[in-house]
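In: Fold the following, please.
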Amino acid sequence: MSSFADRLLAWFDDHGRKNLPWQHPITPYRVWLSEIMLQQTQVETVIPYFERFVAKFSGFASLAEAPLDEVLHLWTGLGYYARARNLHRCAQQVVAQHGGDMPSDMAELEQLPGIGRSTAAAIASIAFEQPCAILDGNVKRVLARYHAVEGWPGKSSVHDTLWQFAEKHMPRERCRDYTQAIMDLGATLCTRANPQCEVCPMRRGCKAKKTGQPQSFPGKKPRKILPVKTVQMLIMRNPQGQVLLLQRPPTGIWGGLWSFPEIETGSDCENHIAAQFGRVQHLTRWPVMRHTFSHYHLDIAPVVADLLPRPQNIAEADSRVWYNLKSPPALGLAAPVKKLLTLLDEFNLEAQ
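Out: Down below sits the predicted model:
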């Protein structure tokens, strides 16, 4: 075992996180589920979602058999919904191709939907005690600082260098503890802002600490001005107060989720609604709200339209539903859609 691993494991024995929900018990299913949820998401945010998921779906078989809508509904609010769709596909593939048991081989793991190199290594090391190095965001930060690796980790040359260090330090024993330890170090001491260098077990050999500017590592992502897209969302209510939702295509932004009908900014909402859905009794425009994706901002102009009785052409179908605010069905909703529905319900209560 390298001195790096020795020091890290000694620190972990006294200070590591050992009471996270997915650690009791540790199973391949629970490790996989937690690792997918933890991609680009903080532990504190993930915990309640994880607990709801395992309460509903105890293993690969129950998750594989569930309707995608049910999976997306439980995922609502966690973001990056491709993870939920891949989660569902992965469970189905594990059942169909591996008899319901998660494979332990790295190459087989990487063939499963939603599992890349680092996630596969996390599953292999934590669930199966294999010496497979990971490189998530926390680990990149720890290694970039310890070795003073300059540059943004998203750059291929920097990324490759960090992988080399990750594999160099990976011990052959206590693989599970080491993987958890290096993640914990990045999450609790070697944080992005205000790293606690004076109590860090790696301070003796840390090159970034010697520079006196540990926060300079790793290098920041080059700033990019995000483009802005605009759309009008049509919040249409029938006389019973139910709201029309449409299911989005399975791929693309909010794939498979339920949302409001949309039209381009500047289009005549009332004429469009009358032509497509029915006559409008009353129409209200709400303030524009912004939702930011990784590659652009989306400015949403909500338009609330109360339809006259017996709206035309809007029978429920597989891809559309009248959403009851008082007893909402279990549907996967995009975050801004959920927010708008909540606001609509609050306004209804105030009006009563």
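
In: Please count neighbours and contacts with C-alpha atoms only from this point.
Out: OK.

In: Excluding chain neighbours, what is closest to Gln93?
Out: Leu112 (7.3 Å; CA to CA, 6 or more residues apart in numbering).

In: Pull up the gap between that neighbour and Ala96, please.
Out: 12 Å (CA to CA, to the nearest Å).

In: Looking at these two, which one has more neighbours?
Out: Leu112 (19 against 13; other CA atoms under 10 Å).

In: Now for the more buried one: which residues touch it?
Out: By CA atoms under 8 Å, 6 or more residues apart in numbering, Leu112 lies in contact with Cys90, Gln93, Val94.

In: Apply 10 Å and report the result again.
Out: Asn86, Leu87, Arg89, Cys90, Ala91, Gln93, Val94, Met102, Pro103, Ala120 (CA atoms under 10 Å, 6 or more residues apart in numbering).

In: what would those look like in a markdown table with secondary structure and neighbour count?
Out: Output for these, formatted as a markdown table (DSSP: H, G, I helix; E, B strand; the rest coil; neighbours: other CA atoms under 10 Å):
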| residue | secondary structure | neighbour count |
| --- | --- | --- |
| Asn86 | helix | 16 |
| Leu87 | helix | 25 |
| Arg89 | helix | 18 |
| Cys90 | helix | 22 |
| Ala91 | helix | 25 |
| Gln93 | helix | 19 |
| Val94 | helix | 20 |
| Met102 | coil | 24 |
| Pro103 | coil | 19 |
| Ala120 | helix | 25 |
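
In: And those residues, which is closest to Asp184?
Out: Distance to Asp184 across the contacts of Leu112 (CA to CA) is lowest for Ala120, with 18.3 Å.

In: Quick check: the closest one touching Pro131?
Out: No - using CA atoms under 10 Å, Ala120 makes no contact with Pro131, being 11.8 Å away.

In: quick one more, to check against the first:
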Amino acid sequence: MRETACHIPDAGDLLDWYDRHARDLPWRVGPAARARGVAPDPYRVWLSEIMLQQTTVAAVRDYFHAFTTRWPTVEALAAAEDGDVMAAWAGLGYYARARNLLKCARVVSEDHGGRFPRDHATLLRLPGIGPYTAAAIAAIAFDDPQTVVDGNVERVMARVFDEHTPLPAAKPILTEHAARLTPEARPGDYAQAVMDLGATICTPRRPACGLCPWRTACAAWAAGTMAELPKKAPKARKPVRLGIAYLARRVDGAWLLERRPDKGLLGGMLGWPGSDWGAAPEEAPPIRAEWKTLSEEARHTFTHFHLRLTVKTALVPMDRQPGRGEFIEPPDFRPADLPTVMRKAFDLAQGG
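Out: Below you'll find the model as predicted:
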């Protein structure tokens, strides 16, 4: 027979669990080090939180190491060339984050003397920092008892309180629940503890309830509803957009690329010249050439739509000038600097 949920979860129980089981993450000051007085670096906290938005820890580790090795401080990042940062970000997706990363670094460097502000309200005024990120920086970097709610925390709260309102409508309800539990003591460790609980124990499928420090206080565990929470509203079907990508290579091996406009998808990134993306894209070759259409499309899924790119390739002579873009010499061309969808088109061209 199940025990029944008999009290509000105790932050102390979760912190005790975190002290023993905290994940070892490259941007984190662990609980033992924090207890010794080691303070988190707000720059590393901020950078990790921006990188982790809609991305997994596994995907972010190498990027975080590369960024902090190349730009170890916010001032160093602020002084970086835009193109270098966008290239280093390639593959992480959601490229508006990279543009805002630079904007924020420059504001912190120029307007705040290279120090991230400690208070939540000022953090919210920085480029690219929304309510979640501001709360996470304030709590983790400065031990300000802010309520930090990401997807992991939403799942934990939905189960602990047996909340059946579907997401996203449940977000304010779950945030209110989370606020009730946020302690004044060790709020930075607590914020990371709840996220760790969701990532390692209270997982989307097959939660390990037997190992959970909050099991006896969990209303969903008492009711046997853990597996069905959090509820989610049905997702709308994503539309499909079509486009054309033109991959022109000069006889000396240089590739024709163009930088996309700062605003919009893949803003500021280098990519292949192409058509608009829509229902019926019109031909828009960037240079006069005999274009060969590959039999396979480059397919990629963005947040709101699926993209199918027809890939066209051509070999052009040295004296042929493009109407759009510029040729990148072989030593300067790095496919890894391209956004994922552009790399997919390049891979097809290499095979075709």
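
In: rewinding a little: overlap of the contact sets of Leu112 and Ala96 of structure 1?
Out: Common neighbours of Leu112 of structure 1 and Ala96 (CA under 10 Å, 6+ apart) are Cys90.

In: about what we covered before: and the counterpart of the residue nearest to Gln93 of structure 1 in structure 2, which of the three is it?
Out: Under the alignment by TM-score structural alignment, Leu112 of structure 1 pairs with Leu126 in structure 2. For Leu126 of structure 2, the assignment made with DSSP: H, G, I helix; E, B strand; the rest coil gives coil.

In: how much space between Leu126 of structure 2 and Ala32 of structure 2?
Out: Taking CA to CA as the measure, Leu126 of structure 2 falls 31 Å from Ala32 of structure 2.

In: returning to what we had before: tell me how far the match of Leu112 of structure 1 lies from Pro145 of structure 2.
Out: Here Leu126 of structure 2 is placed at a distance of 20 Å from Pro145 of structure 2 (CA to CA).

In: Name the residue closest to the centre of structure 2, please.
Out: The C-alpha lying nearest the average C-alpha coordinate of structure 2 belongs to Gln53 (CA atoms, centre = their mean; 3.0 Å).

In: helix/strand/coil for the aligned partner of that one in structure 1?
Out: Applying TM-score structural alignment, one finds that Gln53 of structure 2 aligns to Gln39 in structure 1. Here Gln39 of structure 1 is recorded as coil under three-state DSSP.

In: looking at it, Gln39 of structure 1 is touching Arg83, isn't it?
Out: Yes - the criterion here is CA under 10 Å, and Gln39 of structure 1 meets it with Arg83 at 8.6 Å.

In: Now do the strand or helix carrying Asp177 of structure 1: which range of structure 2 does it align onto?
Out: Here Asp177 of structure 1 is covered by helix 175-188, with elements defined by DSSP states H and E. Using TM-score structural alignment, helix 175-188 of structure 1 lines up with residues 187-200 of structure 2.

In: Tell me roughly how far the matching stretch lies from structure 1 on average.
Out: Stretch 187-200 of structure 2, aligned to structure 1 and superposed, deviates on average by 0.7 Å (mean CA distance after the TM-score superposition for structure 1).

In: that older thread, do you know how far the residue nearest to the centre of structure 2 is from Asp332 of structure 2?
Out: The gap separating Gln53 of structure 2 from Asp332 of structure 2 is 30 Å, by CA to CA.

In: Same check on Lys263 of structure 2?
Out: 25 Å.

In: what's the answer for Cys218 of structure 2, then?
Out: Cys218 of structure 2 sits at a distance of 56 Å from Asp332 of structure 2 (criterion: CA to CA).

In: which one of the two has more residues nearby?
Out: Between Cys218 of structure 2 and Asp332, counted using other CA under 10 Å, the more crowded position is Cys218 (28 against 9).

In: In structure 1, what residue corresponds to that one?
Out: Applying TM-score structural alignment, one finds that Cys218 of structure 2 aligns to Cys206 in structure 1.

In: Go ahead and confirm its match touches Leu143.
Out: Yes - Cys206 of structure 1 is within contact range of Leu143, at 9.0 Å (criterion: CA under 10 Å).

In: before we move on, what SS does Gln321 of structure 2 have?
Out: Of the three states, Gln321 of structure 2 takes coil under three-state DSSP.

In: surely Asp105 of structure 1 meets Ala124?
Out: Yes - at 7.2 Å, Asp105 of structure 1 counts as touching Ala124 under the criterion of CA under 10 Å.

In: ok, now which ones touch the aligned residue in structure 1 for Gly271 of structure 2?
Out: Taking TM-score structural alignment, Gly271 of structure 2 has Ser259 as its aligned residue in structure 1. Shown in contact with Ser259 of structure 1 (CA under 10 Å, 6+ apart): 233-235, 244-248, 320, 332-338.

In: pretty sure Ala96 of structure 1 belongs to a helix, no?
Out: Yes - the assignment for Ala96 of structure 1 is a helix, going by three-state DSSP.

In: Counterpart of it over in structure 2?
Out: So Ala96 of structure 1 corresponds to Glu110, using TM-score structural alignment.

In: What of Lys224 of structure 1?
Out: Aligning on TM-score structural alignment places Lys224 of structure 1 opposite Ala236 in structure 2.

In: roughly how far apart are its match and Asp13 of structure 2?
Out: 40 Å.

In: Between those two, point out the one with more neighbours.
Out: Per other CA under 10 Å, whichever of Ala236 of structure 2 and Asp13 has more neighbours is Asp13, with 12 against 7.

In: surely the more buried one meets Leu197?
Out: No - at 11.8 Å, Asp13 of structure 2 and Leu197 do not qualify as touching, with contact defined as CA under 10 Å.

In: Any idea how many residues pack against Ile201 of structure 2?
Out: 19.

In: Chain neighbours aside, what residue packs nearest to it?
Out: Ala208 (5.1 Å).

In: and the one you found, how many residues sit next to it?
Out: Neighbours around Ala208 of structure 2, by other CA under 10 Å: 13.
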